[in-house]
Structures are given as structure tokens and as C-alpha cells.
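Q: pasting the structure only:
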């Protein structure tokens, strides 16, 4: 893991995925080193410092993970770019966590390839590096030996993806379980969560939304959700619109779409099964909703997810 001054501490948490993989397999499959260009103490975004080894001291590098400092990273000096290029050639694969993808981009290795980064900086990446196809709605992207991830927690998803490539799906699932991940997020999944986007302000509306996401196979009428919130249907509809800016029916549709897309991207369930499991009345209704929201039918989204693996 190559860190730069001002890097965010949370990124160090991805090391845990490799540590747990060693525990699951009962062997020291991974050895993790924290390095910087010159070695020594490197200051984090929170102000404290961590000890690093000099990058040149590592003779064998399997996976090089880049953590950026300033957000987004400034242009690197030519000698630094040269050093990174040389190091990347020595590694089997390279990963840019969050805005670490900017460091990769400056070396040219992502030219002609797809990449992602934190959604907040995707527009700038697209402007600075027009040769790269920036997909700002992805958790992580794997393009041959080059991996890039969205921000913060998405680095863990990328790390588990690396473990899966190396040690198989069963080990990756065990690692994700030990990390207390709610579910194993595939790279093609959106960076955005509908539940977070709705952002209700009271526990009553929040509980109703959580209930809805857990019971998508239900009809989820206003009456059913109002009962969970312990409000009359009229009070619930009014409070829901005030807190989320939309109707309960529209919010439920968004939750159904989000879960259906996850099932399309991460499972091989028939489309009819996906429609049933997520509460759409039938495949036709699901297809119409996908076309209205994404401009693509469900089978196209599934095909795109398979191609991105």
C-alpha cells in the first residue's frame, strides 16, 4: 500500500481483508507492507503520522495499491510519475483506491480503459483525463491488471474482489462475513443507496423504509407502511412526502429497482424470479420501470454487469 501525505486513514482498513483471508485459509498467503516514495513518517489527513518503508526497498511486489493524499491529487512531478511507472511494471496488478485512481491516470496506464473514483471527483477525472472512460456509478472496476474503486468503504469491496480472484468465492464470502459486510457488493453495483438518498428525518419514516426494503415481495400499500410507522395513512403520506420529497409509492419503486438491479448483477436468477422477489407484479412491469429509470431493459443491465467482471 503506497501512501501519500494527507491520505485518509480509513483506507488503511482494507488491509483487514487480506489479514482475514490469511486467517480463513490458515496460511500467510498475503504479506502487507505500508510504503511511501521516500519511507519514514507520513502524516495522515487527521494529523497523526504512520511509519512507512521506502518503496524502493521492496524487491517483490504482487499488488500495488495507491492511496492519494490531497483530494483530488495534484499533478505529480515527472520523476514521481517515472517511479510509479517503473514500479507498476514490476507488479502483477495495480489498484487505485478512491482518488488513488488519479495517480494511476497520470502514468497513462488507464488510457483507453474504464475506471471509477469517488463520485464527488468523477467529473474532474473525466475532464483531466479524457482518454479514460470514467464510470462514476460503480463500486469498483477491474480492467485486466488495473483496478479502481469508488470512495471510502468501496476500497473494502475492491479488496474482497482481489481476494476472490486469488482464493475463490468461498474464501471471499467468509472474509466479507467476518468484516460484517451487509452483503457482498459486486463491482458493477451503484455507488448510491436509495435508502441514503431518501434520508428520512424521523425514526417512524426510517423504520417504514427499512421494513419496505425487507419485505419487497409484499404489496407495500400506504396502509401497510403507515401501520409500521404507527400513523394514519393520511398522516403517514403527508409526513413521508415532507421528509423525503416524494410519495411512498415512488420510494418503494426505487427500493424495488435497487434490489432488482443487485439481483441482476450478482445472481443468475431468471428475470421472472427477480421480478417476483422484488415485488414487481410481473416481468413486463419490471421491464417498463427499468426503461423509465435507466433507459435500458433488465437483460441489458445484466449483460453489462457480466462484461464488467
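A: Structure received. For clarity, every value in this text was computed on a predicted model and none was experimentally measured.
Q: contacts, neighbours, all on C-alpha from now
A: OK.
Q: residues in contact with the residue lying closest to residue 10 once chain neighbours are set aside?
A: In space, and not counting its chain neighbours, residue 10 is closest to residue 152: 6.6 Å by CA to CA, 6 or more residues apart in numbering. Contacts for residue 152 (CA atoms under 8 Å, 6 or more residues apart in numbering) come out as 10, 11, 97, 98.
Q: tabulate these in JSON lines, adding columns for neighbour count and distance to residue 258.
A: JSON lines is the format used below for those (neighbours: other CA atoms under 10 Å; distance: CA to CA, whole Å):
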{"residue": "10", "neighbour count": "13", "distance to residue 258": "27"}
{"residue": "11", "neighbour count": "21", "distance to residue 258": "26"}
{"residue": "97", "neighbour count": "32", "distance to residue 258": "24"}
{"residue": "98", "neighbour count": "29", "distance to residue 258": "23"}
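Q: take a look at this one as well, against the first:
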């Protein structure tokens, strides 16, 4: 059984506890439990989370752990000296050390991210880069694995990190079963952007939102203005005018952003060639997709694919 120590402190972000559900359901899927996870804190006993309720914990002690996981918080609290001491003392004996969200700051403070690639919540990435210039911060990632040190982005990315644990420890099939039980996507690739194109587009009206949602579901189709207008229940002329007023650019530009996001995700899985991806997301051919990637990322699809493989 793999022993996982999850490090908590007053004010920790409660969503990070979602990782325990991943480990719990992994145990439920096995004939014998795979994980023994323990909530830890400096003195043990009740620890108050960001939402104001208490969680029972055990003191740090001298126990050995297969995995040590440090959670984050909402306010980027200073690293408690006892936590840094525990990390420095316990991490050499662990197979894997990990952090969710701003928990990466505690790993960095303990010197565990020196010279390593790491990610954290996008909102605090600049702070991490400034405080710890020796850390190779890559904020636009869901999670990063650098040998035995794992870090994830903020909030729900902790679920992706935990599913990656399960996949690494017991295989992709178990991770898929757990994801289905939890009704979450199996899992987002580590190199996937923390941002969603549909969220960034920020349509103001339900009609434009409906058209963009339709486009995302039908990226392999031509997606003409007429099709999008029909989805929005507007005439093509009304739709084009309303779209420009709300979004500040053309429907074609928005569709390209959605296609680039979908293509990037497919490339990150490593199971699809560039030609297949270009066809499946509606670019038609690799040259059109290459030009779109250069506009979006400043580099071609093959470079994005290589970068993802290097990260993971």
C-alpha cells in the first residue's frame, strides 16, 4: 500500500481536499486498497480550512511516506518553519513530492524546486518567478512532472494531478474508471493550458454563447456564419453585427481560437499526428493549422507537441 501524506496548515484551500476523493475511489476500484492517505499538520488535531470548518489531522512525526503532497491557500501565506523543516527532513525518503496550487511555494522555499520545472496557480506565477528565480516556472500548464517532483496549477487542477498519480501508480485504465466515477474529464494533459478559449472569449449574451458552444461541439464542420447564426436563432446579418459588437472580432477569429485549443489538446495526448489533428478539428490541412498556431503561440504545432513531451 502506498502511503500518502497530505500536508495542511491553517487557511489551506479546501478544494485541494478533492484529491482525497481520487485516492478514495482508486481504493474502491481495487481488490485491495492502493493508497493509505493521511492528513498532516504541525501539531496534529483540528486545522481550519479556507471555508472556515475544521479538518482532523495527525502531527508530522517521523513516518515515511511514498508521496508527500503540500496543498495551497488563497492568500499566499508565508511558509511555516515547521513545514519547511518537515519537507527537508521527509522528502529524501519519499518516492514522490508534490504540491497543488500555491503549495509549490513551500516546495520552493524548502529548496526542492531548485533548477526544476514547476507550475502553480496562474495568478501567482509572476510572484513565484520573482521570489525563486532558480525555479523554471511554467504557468500555462495543468501540471508538471520533473522527475520525482510534481506540481499542479490551482483549484480543480489538483484533481488532474491526483488522477496522474493513479495513472502512474496503477495504470490508465484505473485512472479512467476513477474519473468516470467522479464525473470528471479523464484527465487533462499536464501540458494543457490553464485557460479555456471559450471562457476567454467571454460572450455577453446567451445567443452568442449558444453559437460558440455549438461551434466547439462541431469543430470538424465548416462552421459558416450561416450555421452559427442559425444556432443563435438570428439572421446571418444580425448575428455578424451582434458578434462584432460583443466580441470585438469576427466569428471566424473565434472559431479559429476554439480550433487551436482543441488541436493543442489533441497534440498533447501524443496519440495523434499533425495531419489527423488538422482534419479532426476543422483546419482541413496542416498548413492552415500551422499558420493558426503561429498566430496563437508564435510556434508551429510540432514545437508545441515537443514541448509537452519534454514537460511530461
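A: Sure thing, it's come through. Here the structure is a predicted model, which means the values were calculated and not measured.
Q: returning to what we had before: what's the counterpart of the residue nearest to residue 10 of the first structure in the second structure?
A: Using TM-score structural alignment, the partner of residue 152 of the first structure in the second structure is residue 155.
Q: give me the aligned partner of residue 208 of the second structure over in the first structure.
A: That one, residue 208 of the second structure, aligns with residue 205 by TM-score structural alignment.
Q: actually residue 75 of the second structure, sorry about that
A: Using TM-score structural alignment to pair residues, one finds that residue 75 of the second structure aligns to residue 71 in the first structure.
Q: what's the answer for residue 271 of the second structure, then?
A: Per TM-score structural alignment, residue 271 of the second structure is aligned with residue 268.
Q: same question for residue 20 of the second structure.
A: Using TM-score structural alignment, residue 20 of the second structure sits opposite residue 15 in the first structure.
Q: its match: how many residues sit nearby?
A: Counted with other CA atoms under 10 Å, the neighbours of residue 15 of the first structure add up to 18.
Q: equivalent analysis for residue 178 of the first structure, please.
A: Using other CA under 10 Å, the number of residues around residue 178 of the first structure comes to 14.
Q: all strands for the first structure, in order.
A: Along the first structure, counting by DSSP state E, strands occupy 35-36, 40-43, 49-54, 63-67, 93-97, 114-115, 133-134, 140-143, 146-149.
Q: pick the most deeply packed of those.
A: Each of the strands of the first structure was scored by mean neighbour count; the highest is strand 146-149, a mean of 28, by mean count of other CA atoms under 10 Å.
Q: compared with the second structure, how much does that one deviate?
A: Strand 146-149 of the first structure, aligned to the second structure and superposed, deviates on average by 0.5 Å (mean CA distance after the TM-score superposition for the first structure).
Q: from the middle of its chain, how far away would stretch 158-178 of the first structure be?
A: Stretch 158-178 of the first structure has its C-alpha centroid displaced from the chain centroid by 15 Å (CA atoms, centre = their mean, to the nearest Å).
Q: that stretch: which residues count as buried?
A: The neighbour-count check on stretch 158-178 of the first structure (16 or more other CA atoms under 10 Å) flags 158-164, 171-176 as buried.
Q: likewise stretch 301-308 of the second structure?
A: In stretch 301-308 of the second structure, counting by 16+ other CA under 10 Å, buried: 301, 304, 305, 308.
Q: kind regards, and thank you for your time.
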